[in-house]
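In: Got a sequence here, can you model it:
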Amino acid sequence: TYLVDKSRMDWAPSTAIAVALGFLAVFWLLYDLACRTFGQKKNGDAIVGVLVLGLVCVASWLACHWFAGRAAFLLVGAMIATAMSANVFFWIIPGQRKVVAAMTSGEKYDAAALAIHGKRGKQRSVHNTYFTLPVIFAMLSNHYSFLYTHEHRWVLLFVMMFAGALIRQFFVQRHGFHLGRAKNPWPFAAVGVVLIAAVIVALKPAPVAAPAAQAAPVTFAQVKQVLEQRCYMCHGETAQMKGVRLDQVEGVRTHAQGIFQQATVTRQMPLNNATQITEEERQWIARWYIAGAKID
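Out: The predicted structure follows:
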């Protein structure tokens, strides 16, 4: 399973799957409890918002320390998306049905008693609005390995999700501001953009140092040995993921830049480091490529 990164948590796939499902269930239960406990009280929305931020922060830390990076990002996004779906299934639609049934029954109904369904439905709908951009970010994150392979990936995940919620607040409040019913929304957008800019700065790649003059040159035989042990499983005779085959000299020559990028720059491969490539072996590939990727 792509959930497991043995360098972080060496557990059985079935255990990893069970824990991942637990993330979805526990977040929904705690979020729903917070909404029911504080949602209709004074400053309830602010209290629930702070609690949700805390839950997402904790979940981001746990997921990124327990699971493979790319799986952790998707898992936190799926966790929030599950809450969005549950809001619709358990609160928004049932409440709406009760109100419509009472109003179309032809019998006298208590408008005050029915109002609570509208309040709860609106609250959950608003929450879903703020969840939208964080979930979209999580969905797209797997295309950008520099995010989920970063040393502080959980911080990047949380900050980007928080920035998404702030930017969403800007769009929510903008219309009301033009009508004179809401405060200026631009501070939310500004803070969101600043957070994204901070993430971009944090992700700036460090320059790749040229190999020391006294270091012995890395031969293709050394690189080939690394490829045999770490890469042939998915890029050999029996399997060629993405059409990349590295058990032939011509394939290595064609994909030399890709090997360098994936193994030493983005460090995305091997996937979840399933074949346990070492740091020294990554450096061999880097030195070989920088020296001209010569194939003896």
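
In: okay, CA-based contacts and neighbour counts for the rest of this
Out: Noted.

In: How far off centre is stretch 157-164?
Out: In terms of Cα atoms, centre = their mean, to the nearest Å, the centre of stretch 157-164 is found 10 Å from the chain centre.

In: So which residues make contact with that stretch?
Out: Contact with stretch 157-164 is made by 53, 56-57, 60, 73, 130, 133-135, 137, 147, 191-193, 195-196, 199, as judged by Cα atoms under 8 Å, 6 or more residues apart in numbering.

In: From the contact counts, what lies against whichever strand or helix holds residue 260?
Out: Using DSSP states H and E, residue 260 sits in helix 256-260. The helices and strands touching helix 256-260, judged by 3 or more Cα pairs under 8 Å, 6 or more residues apart in numbering; DSSP states H and E, are helix 279-290.

In: List the buried residues in the helix it packs on.
Out: 281-290 (16 or more other Cα atoms under 10 Å).

In: which parts of the helix holding residue 260 are buried?
Out: Buried, per 16+ other Cα under 10 Å, within helix 256-260: 256, 259-260.

In: returning to what we had before: between the buried residues of helix 279-290, which is closest to residue 85?
Out: Compare each of these with residue 85 using Cα to Cα and the shortest gap goes to residue 282, at 42.6 Å.

In: helix, strand or coil for residue 183?
Out: Counting by DSSP: H, G, I helix; E, B strand; the rest coil, the backbone at residue 183 sits in coil.

In: Please give the element, helix or strand, for the nearest residue to it once chain neighbours are set aside.
Out: Leaving aside its chain neighbours, residue 183 sits nearest to residue 177 (5.7 Å; criterion: Cα to Cα, 6 or more residues apart in numbering). Per DSSP H and E: residue 177 is located in helix 153-178.

In: what does residue 86 give?
Out: helix 69-87.

In: just the helices in the stretch 101-250 of the chain please.
Out: 111-140, 145-148, 153-178, 186-202, 220-230, 232-235, 249-254 (DSSP state H, counting those that start in this stretch).

In: which stretch among those helices comes nearest residue 46?
Out: Taking the helices of the stretch 101-250 of the chain one by one with Cα to Cα, helix 111-140 is closest: 11.4 Å.

In: Run through the neighbouring helices and strands of that closest one.
Out: In terms of contacts (3+ Cα pairs under 8 Å, 6+ apart), helix 111-140 is packed against helix 69-87, helix 93-104, helix 153-178.

In: list the buried ones in it?
Out: Neighbour-count burial for helix 111-140 flags 114, 117-118, 120-121, 123-125, 127-128, 130-135, 137-139 (criterion: 16+ other Cα under 10 Å).

In: so what's the nearest residue to residue 148 once chain neighbours are set aside up against?
Out: Spatial nearest neighbour of residue 148, chain neighbours left out: residue 69 (4.7 Å); criterion: Cα to Cα, 6+ apart. Taking Cα under 8 Å, 6+ apart as the criterion, residue 69 is in contact with 148-149, 153, 272.

In: Before we compare anything, build this one as well:
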Amino acid sequence: FIAWGLTHLFTGRAAFLHLGAITATIMSANVFMIIIPNQKIVVADLIAGRKPDPKYGKIAKQRSLHNNYLTLPVLFLMLSNHYPLAFGTQFNWVIASLVFIIGVLIRHYFNTVHARKGNPHWTWLGAAVLFMIIIWLSTVPKVLTGEPKTSAASAAAQVYIASAHFPAVRDTVLGRCSMCHTEEPVYEGIYHAPKGVLLDTDERIAEHAREIYIQAGRAHAMPPANVTQITDQERALLVAWFEGAGK
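Out: Have a look, this model is predicted:
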């Protein structure tokens, strides 16, 4: 539910980073608020010659085990900024949830083997199946909602099309973005437009003016790693287009 909520508050990229930060905060809290204080209590009892209460060790061990299982998911989430196929889809919250399950399965295998309690090979099968599901979710096209476009949206789009900057903006978007954001992407490895966003016509470019402004104009998040080498002048053009529309 946290992953779902974050993806509805932030972009996929930001949601993954926030989810990673929340998980890391929980892990840190386990250490500084439970594990270390309990250890100090046990050490103090030993120094004083008292028999330590075993409950403190059990609680600390439990929280340490929790952190152990969260290690792989938090690493992926904090590095997810480099993997747009993970967060650039409408199913990004599902992918984030599956990453947690995969991380737990992998850690369970190693924990069990290291404790000499067996060799649960089934965990790898489960992780592989979930990973294949993630691959599928990251490439499936956007599910059509069937909601008709409102006249207000069309009217707003016309404002951006009427801008004096639009001809240059259209050339920039078609040259830097539409190889992925089109019905049939031509960029290698991209089979469907990321997040279902299409930027191959005047109307579609105008409908996504705000996203273009934020992701390519202000945040420089798109194109990923600037693979199409969009220039600073072109980014400034996108900003001027969006901010100046309708004025």
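
In: pretty sure the residue nearest to residue 183 of structure 1 is touching residue 184, no?
Out: Yes - between residue 177 of structure 1 and residue 184 there is a contact at 6.0 Å, judged by Cα atoms under 8 Å.

In: burial measure for the nearest residue to residue 240 of structure 2 once chain neighbours are set aside, as a count.
Out: Closest residue to residue 240 of structure 2 apart from its sequence neighbours, by Cα to Cα, 6+ apart: residue 165 at 7.8 Å. Neighbourhood size, residue 165 of structure 2 [other Cα atoms under 10 Å]: 17.

In: Switch the helices of the stretch 101-250 of structure 1 over to TSV; also include distance to residue 23 of structure 1.
Out: Below are the helices of the stretch 101-250 of structure 1 laid out as TSV (distance: least, Cα to Cα, whole Å):
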stretch	distance to residue 23 of structure 1
helix 111-140	15
helix 145-148	18
helix 153-178	15
helix 186-202	26
helix 220-230	32
helix 232-235	30
helix 249-254	41
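
In: Which one, of those helices, ends up nearest to residue 64 of structure 1?
Out: Evaluated over the helices of the stretch 101-250 of structure 1, closeness to residue 64 of structure 1 peaks at helix 153-178, with 5.6 Å, by Cα to Cα.

In: List the buried residues in the closest one.
Out: Quick answer for helix 153-178 of structure 1 (16+ other Cα under 10 Å): 153-170, 172-174.

In: Now do the contacts for residue 229 of structure 1.
Out: Counting by Cα under 8 Å, 6+ apart, residue 229 of structure 1 has contacts residue 275.

In: Next one: it relative to residue 251 of structure 1, how far apart?
Out: As judged by Cα to Cα, to the nearest Å, residue 229 of structure 1 and residue 251 of structure 1 stand 16 Å apart.

In: again, but for residue 227 of structure 1
Out: Counting by Cα to Cα - residue 227 of structure 1 and residue 251 of structure 1 are separated by 12 Å.

In: When these two are compared, which one has more neighbours?
Out: The neighbour count for residue 227 of structure 1 versus residue 251, taken as other Cα under 10 Å, is higher for residue 227 (21 against 15).

In: Residue 66 of structure 2 maps to what in structure 1?
Out: In structure 1, residue 66 of structure 2 lines up with residue 127, judged by TM-score structural alignment.

In: quick one: that match from residue 284 of structure 1, how far?
Out: Counting by Cα to Cα, the gap from residue 127 of structure 1 to residue 284 of structure 1 is 49 Å.

In: Confirm that residue 262 of structure 1 sits in a helix.
Out: Yes - counting by three-state DSSP, residue 262 of structure 1 falls inside a helix.

In: Run through the residues that contact it.
Out: Counting by Cα under 8 Å, 6+ apart, residue 262 of structure 1 touches 268-269.

In: what about the residue nearest to residue 183 of structure 1, distance to residue 145 of structure 1?
Out: Separation of residue 177 of structure 1 from residue 145 of structure 1 (Cα to Cα): 38 Å.

In: Can you name the element that comes right after the helix or strand where residue 18 of structure 1 lies?
Out: If you go by DSSP H and E, residue 18 of structure 1 is part of helix 13-38. In the C-terminal direction, the helix or strand that comes right after helix 13-38 of structure 1 (DSSP H and E) is helix 44-66.

In: now the angle between helix 69-87 and that next one, please.
Out: 150 degrees (axes from the mean of the first three to the mean of the last three Cα atoms, to 10 degrees).

In: Remind me what helix 44-66 of structure 1 packs against, helices and strands.
Out: If you count contacts as 3+ Cα pairs under 8 Å, 6+ apart, helix 44-66 of structure 1 packs onto helix 13-38, helix 69-87, helix 153-178.

In: what stretch of structure 2 does the second one fall on?
Out: Using TM-score structural alignment, helix 69-87 of structure 1 corresponds to residues 12-30 of structure 2.

In: helix/strand/coil for residue 277 of structure 1?
Out: coil.

In: That one and residue 270 touch, don't they?
Out: Yes - Residue 277 of structure 1 is within contact range of residue 270, at 7.4 Å (criterion: Cα under 8 Å).

In: what touches both of those two?
Out: Common contacts of residue 277 of structure 1 and residue 270 (Cα under 8 Å, 6+ apart): residue 230.

In: Contact partners for residue 78 of structure 1?
Out: 24, 135.

In: make it 10 Å
Out: Residues in contact with residue 78 of structure 1, defined by Cα atoms under 10 Å, 6 or more residues apart in numbering, are 20-21, 23-24, 72, 84, 135, 138-139.

In: Roughly how far does it sit from residue 125 of structure 1?
Out: Computed as Cα to Cα, the residue 78 of structure 1 to residue 125 of structure 1 distance reads 18 Å.

In: Make TSV out of the helices and strands packed on helix 44-66 of structure 1 and add distance to residue 45 of structure 1.
Out: Shown next, in TSV, are those (distance: least, Cα to Cα, whole Å):
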stretch	distance to residue 45 of structure 1
helix 13-38	8
helix 69-87	15
helix 153-178	13
